[in-house]
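Trainee: What follows is a protein structure lacking sequence information:
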């Protein structure tokens, strides 16, 4: 049973800026810092729960998991036992985004190749207002009309003023920001949107910017009404497509302004299940193929099933999903919800696939380009999360293939890491270009690697090489490429204190969940202090001991109820149906936790208070996830605690996330700013040689494989694929970039040695081939059924 807690008072309607912070100290341990529990009790083929780390309950540790798989360029054919084959006119009227703040005025390409290329929020708002005053000056345009009626004069003047402020002034203001052949402005605004309506023909003289209540015209000519009560403004001019003048909210710096990390608060949401599918997020995709001889349990098996289903469109069904699951209106709604960042999972097959890998290649990248355009239009920054690596970094379904861990683990651990580092370099070269760097402002280089399995030394070595690849593409210092985000590998924030000293703009990422392992029937009302007591002090400490520390994922779930939350057809611990291993006694029926249409206002208020406490404790965060798709069987969302959008629609998510400020008071809080080098200032990028030499690449040994020198590796002789830029209208002549920011980076791609034998990249912990290099390389046609690798 969970410990019983006194319920926090439900937040009042006061502005979070009304009272200063005076928080006390916390000394509770972060679950993620707890030891990682073994899973050798899982049955063969069982999907691990998606998430890891300790949970509440009598057991201080908790499991988590979910997985992926794919094949190499060449493999030894006799390894039959290897796993699975298969934009503001508000100032005119002294608009205030906070009605209780009397002092604040809101006015304020196709794929090519490259071969040898020649806070915490409210406590700091006063400081931020002075730093981020609106750059737009407000002037009145007078028109003198001789003759005519007075009424006609008034009408003409009104029209002139409206056109000036809606089109002419924003455009001219943003023109001043152009540089290096590409304008750098931003559209930082958004809002809830009404259903789109057709324009009825070719649009002429369309507005290029607007705020709350304005009409937005999308690429296909349909329109919707932009809803943003927070002073946000959108901006998009087809003739100036890289303008960064938009602003998500009045308190968030526009994309053409500096985001002050450690002072400006990251309030974000994930776009999970979009470009990397996940069964519990998009169940309808999987339900179609779940009752087959080889059920779809991950994107690998889903892709195979779709490819065989030519009558339904084959693998192209995935593009239909990309087109519809997340659209421009979602970005507008996200900004209108008071959110200023999105974290977007991206798989390696957005770049390429190799022999035997069934994924739809490169197409998801085209939709990530759309995400950049939409984020730019509404002033939202992107955290690109490299979510699925070749061979799988964690063996869970959201890595692409359910099965074994093959990055930094097992005989293909080095080769798969080499390939992954190349993909990190390719992505970094693209997003570091002037046209994209202000939108894609953070890069999570690897999602949820199993640090306790591969070892922190090996993981740190890999991370340092990833850091070098990103900074090699972007350079160091403010404005040069993205912030780099390292997942803690479930080792815990405290375990990374002091790592990467002098590194330029690096951050730690944790994924705190309390819904796995120990289960309890305790209601939300008894768990409202859990986020504050469990997470807050660790976040504060890490902001000082390491630097920027964010929660890349968290949710409102307090148990594991929900369709396929643990994996396809694995059941739930809560109701005793979990078949992934272990003994789980019946706690209660899951129906009350998933039947959201029956939730009363009291329960919704408790969930909202829980989410606010989580936001305040975590300080800089990304909720998992923006939306959960409907089940094709029941026609509704079956995992409601995980959907931010549904929570907004139904009333259990806060319409203004700033209400979170002070929920965890009194408690000790991080005092900004971050150290200068942590944000790209003096000393940034000067990592001591002694540290670098201690974590040189590659590591000396690989877990479950032995000495790195005895393992298969790739060679740098391949042609580097370059990520494509967006295709613009033929009438627009602007620089879209060539996909490669640093022309002096001419290193080739890691590819198999022609005369070497390799295991399948997804082989698991099997003996390496001997000898490593022989006559022509051979390949296995089949892979055995996937098994779950027990965690150390």
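Mentor: Perfect, thanks for sending it. Just so it is clear, the structure is predicted and the values come from calculations on it, not from any experiment. Numbering: from 1, shown residues only.
Trainee: drop to CA atoms for contacts and neighbour counts, all remaining ones
Mentor: Noted.
Trainee: who does the strand or helix carrying residue 542 touch, helix- and strand-wise?
Mentor: Per DSSP states H and E: residue 542 is located in helix 530-545. Judged by 3 or more CA pairs under 8 Å, 6 or more residues apart in numbering; DSSP states H and E, the packing partners of helix 530-545 are strand 549-551, helix 601-618.
Trainee: which parts of the longest one are buried?
Mentor: Okay, so that is helix 601-618. Within helix 601-618, the residues scored as buried using 16 or more other CA atoms under 10 Å are 603-618.
Trainee: who touches it?
Mentor: For helix 601-618, the external contacting residues (CA atoms under 8 Å, 6 or more residues apart in numbering) are 8, 10-11, 120, 524-525, 527-529, 531-532, 535-537, 539, 550-551, 555-556, 621, 651-654, 657, 659-664.
Trainee: show me what contacts residue 469?
Mentor: By CA under 8 Å, 6+ apart, the neighbours of residue 469 are 421, 424-425, 428.
Trainee: Quick check: of the buried residues of helix 601-618, which lies closest to residue 238?
Mentor: Closest approach to residue 238 among the buried residues of helix 601-618 (CA to CA): residue 615, at 36.6 Å.
Trainee: Report all helices and strands that the helix or strand harbouring residue 423 contacts.
Mentor: Assigned by DSSP H and E, residue 423 belongs to helix 413-431. The elements that helix 413-431 packs onto, with contact taken as 3+ CA pairs under 8 Å, 6+ apart, are helix 456-474, strand 720-722, strand 749-751.
Trainee: can you redo the ones you listed as CSV with distance to residue 402?
Mentor: Below are these laid out as CSV (distance: least, CA to CA, whole Å):
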stretch, distance to residue 402
helix 456-474, 21
strand 720-722, 27
strand 749-751, 24
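Trainee: quick one, strands of the stretch 351-500 of the chain?
Mentor: 381-388, 440-444, 483-487 (DSSP state E, counting those that start in this stretch).
Trainee: Got another one to weigh against that:
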């Protein structure tokens, strides 16, 4: 039974309280600082005598007077006369409100004190405080000062062991989370650096490939910088390094290129990665496609750029830029930035192709007096296109499609009309200019970064040797070959055009030049006597005639030797808008008017050679083609693939067009008239070929 409040407890009660308090202390995880008397281990652990308790209180009073723990609450001084012991204890304890005001002096202690009070935690200071939990100290001989001193010690810094351990656990947890985050970031950075370090033959590992202009300071671009070096004047900055540099290689700018590259990708599981040897093209032929109409305009590929009245005379890139004048730059760069994207290269690889041929024009390198062409803008897009090809494991055939003076007089050479390359008044000048262009190009592409990705280096697309001196073209080709090799392009196959003079006529010419290959373009629709073949005959011709020609050309006893077909198509008509030049009509319907009676074809050359020859079905959307026509297109394409793989491979003309679905590899895939994977063919020139006898059944 506890003593009544206001009476002094008996010895029995005092000893019972002390014993009870001792047990409580023994179970507590937080030790109480001991007084001098408690520190004597000879004393009984069962309780304290009344004399010992009185001595402890006197000791506490002296300690409070002489020293007060840092941050503790001062001992309140009693006012007025002395009172009896019971009343004196009450007066020494400040009123509740005054006490709370004192705690406001230390916000942290106040918060902790209130928390402790809410939890009804007992503050231990000897047996007399066992029941002192509320506003009154119930029983015992303790003093207010000793209570406050222990509270001060409880809230002083550093905190007691229990709270300290709690904080240690909290801080340790936070530290662990931080360490984990650091490790994760380090792993990500390590993987990125590891990927960069895989860059084949790359001694440069700086620069991110993220591109963009957001972090570039406009003031970092020197005043007067030409547009091709100023990213703030570019129509598109995606995947371009926009950090300004005027550094050049071969007098050609590096602006836009990142310093690191990675040649570890493979186009598909059937071919080696870029940083692995391809092997012999005779045993592993190239399967590629042209990205035509992009950096060298061709009216039938992008007729929207040539949608002018015929009277305006806009028939090629020369006349287009002359007409557009100042707006030529924005018009063409918009085309460069949108007609071909990275997705183009991803789709090419997904189609099972392993090479891309990229036609470009000499004005990517240099322009000359009187040229209206857009200078150098296409150069930057060519370099980005090569990087996208690299990313998707595609090897690149560089094709200089237009040379100074025009090497063939066709619109895709830049200027339709006279051939002034190796011909005419400026023939020799343009021959030298062309060598100068190759001098700069070959120095640039001799860099290590291109050693694995540039597989073919083209000298001149379709030199029209039926109008040019064959010996002059051969001599120029040999001179250009030696220049390119001496400048360091040592691994790429150097490609020269057959010039349309017959494959057999190349036997014995340009021999002894290592890594030189003959480039042949095979079409039936530009030949007046072949376009008239019906579909069955066209397939047989592809299987037999072109196989025979390829094998003849590959044999140095009957032809040049290494031969590849860098252009071909499954198109069986020349109906596509502007295909035969702007406004010239076509052979299929007998409307081919060149302005020269000796080359005009004014009678229909479709298989029936009559009024049933029309272009509506041929130019229709692929979704409207009949099952019979689709069967023909697929067999015709696969027959050519089989034949051209007898040589060093093939490059389909062309990947995509605005319309002209017969010419678009991309549209052909969607229509199911090309194999889903270029290396998987359902027809290999063996077995029966269906008979296509009636023209109406073709479509």
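Mentor: Yep, that arrived. The structure presented is a predicted model; accordingly, all values stated were derived computationally and were not measured.
Trainee: if we can go back for a sec, can you pick the most crowded of the contacts of residue 469 of the first structure?
Mentor: Neighbour counts for these (other CA atoms under 10 Å) peak at residue 428, which has 30 neighbours.
Trainee: Quick one: map it onto the second structure.
Mentor: Aligned by TM-score structural alignment, residue 428 of the first structure pairs with residue 442 of the second structure.
Trainee: Can you tell me how far its match is from residue 103 of the second structure?
Mentor: Distance from residue 442 of the second structure to residue 103 of the second structure, counting by CA to CA, to the nearest Å: 85 Å.
Trainee: Let me know which of the helices and strands packed on helix 530-545 of the first structure is the nearest to residue 162 of the first structure.
Mentor: Closest among those, using CA to CA: helix 601-618, at 38.8 Å.
Trainee: in the second structure, what residues pair with that closest one?
Mentor: Taking TM-score structural alignment, helix 601-618 of the first structure hits residues 627-644 over in the second structure.
Trainee: By residue count, what's the longest helix in the second structure?
Mentor: helix 161-197 (DSSP state H).
Trainee: Please name the nearest non-neighbouring residue to residue 615 of the second structure.
Mentor: residue 575 (5.6 Å; CA to CA, 6 or more residues apart in numbering).
Trainee: how far away is that neighbour from residue 555 of the second structure?
Mentor: From residue 575 of the second structure to residue 555 of the second structure the distance is 36 Å (CA to CA).
Trainee: And residue 372 of the second structure, by the same measure?
Mentor: 44 Å.
Trainee: what's the answer for residue 205 of the second structure, then?
Mentor: 45 Å.
Trainee: same question, residue 113 of the second structure
Mentor: 101 Å.
Trainee: What of residue 89 of the second structure?
Mentor: 123 Å.
Trainee: likewise residue 568 of the second structure?
Mentor: For residue 568 of the second structure relative to residue 555 of the second structure (CA to CA), the value is 21 Å.
Trainee: Can you list the buried residues in the longest helix of the second structure?
Mentor: 196-197.
Trainee: what's the answer for stretch 197-208 of the second structure, then?
Mentor: 197-202, 205.
Trainee: Now do it: distance to the chain's middle.
Mentor: 16 Å (CA atoms, centre = their mean, to the nearest Å).
Trainee: contacts for that stretch?
Mentor: 196, 258-264, 275, 448-449.
Trainee: Swap in 6 Å and give it another go.
Mentor: 258-263 (CA atoms under 6 Å, 6 or more residues apart in numbering).
Trainee: One more: stretch 508-528 of the second structure?
Mentor: Contacts for stretch 508-528 of the second structure (CA under 6 Å, 6+ apart): 493-498, 530-531, 562-568, 573-574.
Trainee: at 7 Å what do you get?
Mentor: Residues outside stretch 508-528 of the second structure that contact it (CA atoms under 7 Å, 6 or more residues apart in numbering): 478, 493-498, 530-531, 560, 562-569, 572-574.
Trainee: who has more neighbours, residue 372 and residue 555 of the second structure?
Mentor: Under the neighbour definition other CA under 10 Å, residue 372 of the second structure and residue 555 were set side by side, and residue 372 has more, 20 against 15.
Trainee: What's the separation between the aligned partner of that one in the first structure and residue 302 of the first structure?
Mentor: In the first structure, residue 372 of the second structure lines up with residue 358, judged by TM-score structural alignment. As judged by CA to CA, residue 358 of the first structure and residue 302 of the first structure stand 9 Å apart.
Trainee: Same question for residue 405 of the first structure.
Mentor: From residue 405 of the first structure to residue 302 of the first structure the distance is 20 Å (CA to CA).
Trainee: Between the two, which is the more surrounded one?
Mentor: Neighbours were counted for residue 405 of the first structure and for residue 302 using other CA under 10 Å; residue 405 has more, 35 against 28.
Trainee: Can you name the residues that contact the more buried one?
Mentor: Counting by CA under 7 Å, 6+ apart, residue 405 of the first structure has contacts 391-395, 764.
Trainee: Tell me how far it lies from residue 564 of the first structure.
Mentor: For residue 405 of the first structure relative to residue 564 of the first structure (CA to CA), the value is 21 Å.
Trainee: Fine by me, thanks again.
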